[in-house]
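Chemist: sequence and predicted structure are below.
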Amino acid sequence: MRSVFHEELSLLSDQLVELSRLSAAALRRATQALMEADLSLAEQVISEDDAIDAIRRDLDNRAVDALARQQPVATDLRQLVTTLRMSSDLERAGDLAAHVAKMARLRYPEQVLPEALRPTFAEMAEVAEEMVLRAGEIVRDLDANGAVELQRRDDTMDRLHKDVFRVLLDEQFAGNNQLIIDATLLSRYYERYADHAVSVAIRVVFLVTGNWHDEEEWDQHEHQVGYPPRAEA
């Protein structure tokens, strides 16, 4: 029975990795649709979000069923409970990719982003996709130290998020109110997408150690593993 149970836990981990892969692919295609005003690609991303939702539902049902049948304790219990939270984070990341695609669809055939912001959003998309894929690897490998790495990458995303507002608030920026609102929402989508990746990694730390870490503890851990001090924003 225990061997069957641990096979179930392994399957749940595989499904989390698959969710990270699908959410990353969705964001990549959504960004392409946004940058190229590609309506058919935007529609594809939106329709394929149902597949991400279906995997999340199946994963959650399996986890709840295992909780009911096995009555796990200690690490096994932590894994099941944490899995439910991580599946939610990854599914929400997929939703945010769909939101980007919906923005491209809403403004079609117009370009949503002005030239001044396109490089920043291209970098945001690259960072966000890398982060959620790395989150999947952290889940697969139970890599508690990987959370520190994602916190670092999230600092980059926060900087890019601020860069968007610097452009929008510049007196020489000539965009209208609609453009400003659209760019603000899109920047928030990418920033929140990255936050979900970090959240997954932090839950792995809880799974491995049984402890939550606040910001001060993360800074101390970074010092212990030899990272340089964080740059001030």
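Modeler: Done, it's in.

Chemist: going forward, measure contacts and count neighbours with C-alpha atoms only.
Modeler: Will do.

Chemist: okay, and residue 157 sits in which element?
Modeler: helix 146-169 (DSSP states H and E).

Chemist: got the buried residues for the next helix or strand after that helix?
Modeler: Going down the chain from helix 146-169, the next helix or strand is helix 177-209, by DSSP H and E. Neighbour-count burial for helix 177-209, counted by 16 or more other CA atoms under 10 Å, picks out 179-180, 182-183, 186-207.

Chemist: sorry, back to before: contacts for the helix holding residue 157?
Modeler: Contacts with helix 146-169, where a contact means CA atoms under 8 Å, 6 or more residues apart in numbering, come from 116-117, 120, 123-124, 127-128, 131, 134-135, 138, 173, 175, 180, 183-184, 187-188, 191, 194-195, 197-198, 201-202, 204-205, 218, 221-222, 233.

Chemist: quick one: the helices in the protein, in order.
Modeler: Counting by DSSP state H, the chain has helices at residues 2-36, 39-70, 74-107, 118-141, 146-169, 177-209, 215-224.

Chemist: tell me the angle the second one makes with helix 2-36.
Modeler: Going back to what we said before, that points to helix 39-70. For helix 39-70 against helix 2-36, the angle by axes from the mean of the first three to the mean of the last three CA atoms, to 10 degrees is 160 degrees.

Chemist: contacts only, for residue 34.
Modeler: Contacts of residue 34 (CA under 8 Å, 6+ apart): 42, 100, 101, 103, 104, 111, 112.

Chemist: comparison target, given below:
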Amino acid sequence: MRDTYQEQLDELASGLAGMCDDVAAAMNRATRSLLDADLQLAEQVISEDVRIDGVRATAEHRAFGLLALQAPVATDLRVVVAAIHGAGDIERMGDLALHVAQAARRRHPQSVLPDEVKPYFTEMGRVGVALAEKAGRVIRSRDLEAATELEVDDDEMDDLHQHMFTVLMDRNWTHGVSAAVDVALLARFYERYADHAVAVARRIVYVVTGQMPGPLAV
């Protein structure tokens, strides 16, 4: 019985880590679709979002089942509670990748992004994917040092997000209001994606230490 219970806990964590890998792949494809006006990649992200939603539902079902049938305590209880909240964070990351892909599809065959901002979105995509992949590794390893590193890693995304406003407010911006709105919204999607990855890592800190770090700066 105990072995089965532990296997269920391990499967719960493994499912969440796999979700991180899935949303990392989704954001990678969404970014490429955005930069290259690639409709096929955008459609792939959009169609696969349903599967990510399904994985969240499965994770929550497993977590509530463990609460109801096993009455976990101490670290095990923290694992289950963190999984319930973490599944929501990771699903939201998938939704944000979906929003990026939808923007690429909406403007196709034109590019959403003016050429001058594409290098910034290349970097935002790289940082976002790296954060999601690292969150997956943190779930698997429960490595406190790596978990706390994610907040520092997120600073790069915050800097890129802030810089986009400098670009948009520059008097040399010649692409009009519609393009500026698209760019501002897309930058926000990436920034929120990174914040959710950090939130996942913070829940691992809670699992290991029993203490939730202070609130994220917004």
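Modeler: Now that the structure is in, tell me what you want to look at. Because the structure is a prediction, the values reported are computed rather than measured.

Chemist: and the TM-score between these chains?
Modeler: TM-score for the superposed chains, counting by TM-score structural alignment, normalised by the length of structure 2: 0.97, backed by 216 aligned residues with a CA RMSD of 1.1 Å.

Chemist: tell me which residue is most central in structure 2.
Modeler: residue 93 (3.3 Å; CA atoms, centre = their mean).

Chemist: give the contact list for that one.
Modeler: So residue 93 of structure 2 contacts 23, 192, 193, 196, 197 (CA under 8 Å, 6+ apart).

Chemist: if I look at it, how far off is residue 52 of structure 2?
Modeler: 10 Å (CA to CA, to the nearest Å).

Chemist: now swap in residue 81 of structure 2 and tell me
Modeler: Distance from residue 81 of structure 2 to residue 52 of structure 2, by CA to CA: 20 Å.

Chemist: more neighbours: which of the two?
Modeler: residue 52 (24 against 18; other CA atoms under 10 Å).

Chemist: go ahead and confirm the more buried one touches residue 22.
Modeler: Yes. Counting by CA atoms under 8 Å, residue 52 of structure 2 does reach residue 22; the two are 7.3 Å apart.

Chemist: what touches both of the two?
Modeler: residue 94.

Chemist: now do the contacts for residue 12 of structure 2.
Modeler: So residue 12 of structure 2 contacts 59, 62, 63, 83 (CA under 8 Å, 6+ apart).

Chemist: dump those to TSV, plus neighbour count.
Modeler: Converted to TSV, those look like this (neighbours: other CA atoms under 10 Å):
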residue	neighbour count
59	24
62	19
63	21
83	28
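
Chemist: for the residues you listed, which one is nearest residue 75 of structure 2?
Modeler: Closest approach between the contacts of residue 12 of structure 2 and residue 75 of structure 2, by CA to CA: residue 83, at 12.1 Å.

Chemist: ok, that closest one to residue 64 of structure 2 distance?
Modeler: 10 Å.

Chemist: equivalent analysis for residue 50 of structure 2, please.
Modeler: 21 Å.

Chemist: the two - which one has more neighbours?
Modeler: residue 64 (16 against 12).

Chemist: for that one, give its distance to residue 97 of structure 2.
Modeler: Distance from residue 64 of structure 2 to residue 97 of structure 2, by CA to CA: 27 Å.

Chemist: residue in structure 1 paired with residue 160 of structure 2?
Modeler: Using TM-score structural alignment, the equivalent of residue 160 of structure 2 in structure 1 is residue 160.

Chemist: so how many other residues sit close to that match?
Modeler: 20.

Chemist: what do you get for residue 163 of structure 2?
Modeler: Counted with other CA under 10 Å, residue 163 of structure 2 comes out at 13.

Chemist: ok, now residue 219 of structure 1?
Modeler: 16.

Chemist: and it, what's its match in structure 2?
Modeler: Aligned partner of residue 219 of structure 1 by TM-score structural alignment: none.

Chemist: number of residues surrounding residue 51 of structure 2?
Modeler: So residue 51 of structure 2, with other CA under 10 Å, has 13 neighbours.

Chemist: gap between it and residue 26 of structure 2?
Modeler: For residue 51 of structure 2, the distance to residue 26 of structure 2 equals 11 Å [CA to CA].

Chemist: ok, residue 127 of structure 2 next?
Modeler: For residue 127 of structure 2, the distance to residue 26 of structure 2 - CA to CA - is 14 Å.

Chemist: try residue 159 of structure 2
Modeler: Applying CA to CA to residue 159 of structure 2 and residue 26 of structure 2 gives a distance of 23 Å.

Chemist: for those two, work out which one has more neighbours and name it.
Modeler: residue 26 (29 against 12).

Chemist: buried stuff in stretch 38-46 of structure 2?
Modeler: Buried residues in stretch 38-46 of structure 2 (16+ other CA under 10 Å): 38, 39, 41, 42, 43, 44, 45, 46.

Chemist: contacting residues for the first one?
Modeler: Taking CA under 8 Å, 6+ apart as the criterion, residue 38 of structure 2 is in contact with 32, 104, 108.

Chemist: next one: it from residue 161 of structure 2, what distance?
Modeler: Taking CA to CA, one finds residue 38 of structure 2 at 23 Å from residue 161 of structure 2.

Chemist: before we move on, what about the last one?
Modeler: Noted for residue 46 of structure 2: a distance of 24 Å to residue 161 of structure 2, by CA to CA.

Chemist: likewise residue 107 of structure 2?
Modeler: Counting by CA to CA, the gap from residue 107 of structure 2 to residue 161 of structure 2 is 22 Å.

Chemist: which one's more surrounded, these two?
Modeler: residue 161 (22 against 14).

Chemist: and the more buried one, how far from residue 120 of structure 2?
Modeler: Applying CA to CA, the value for residue 161 of structure 2 to residue 120 of structure 2 is 9 Å.
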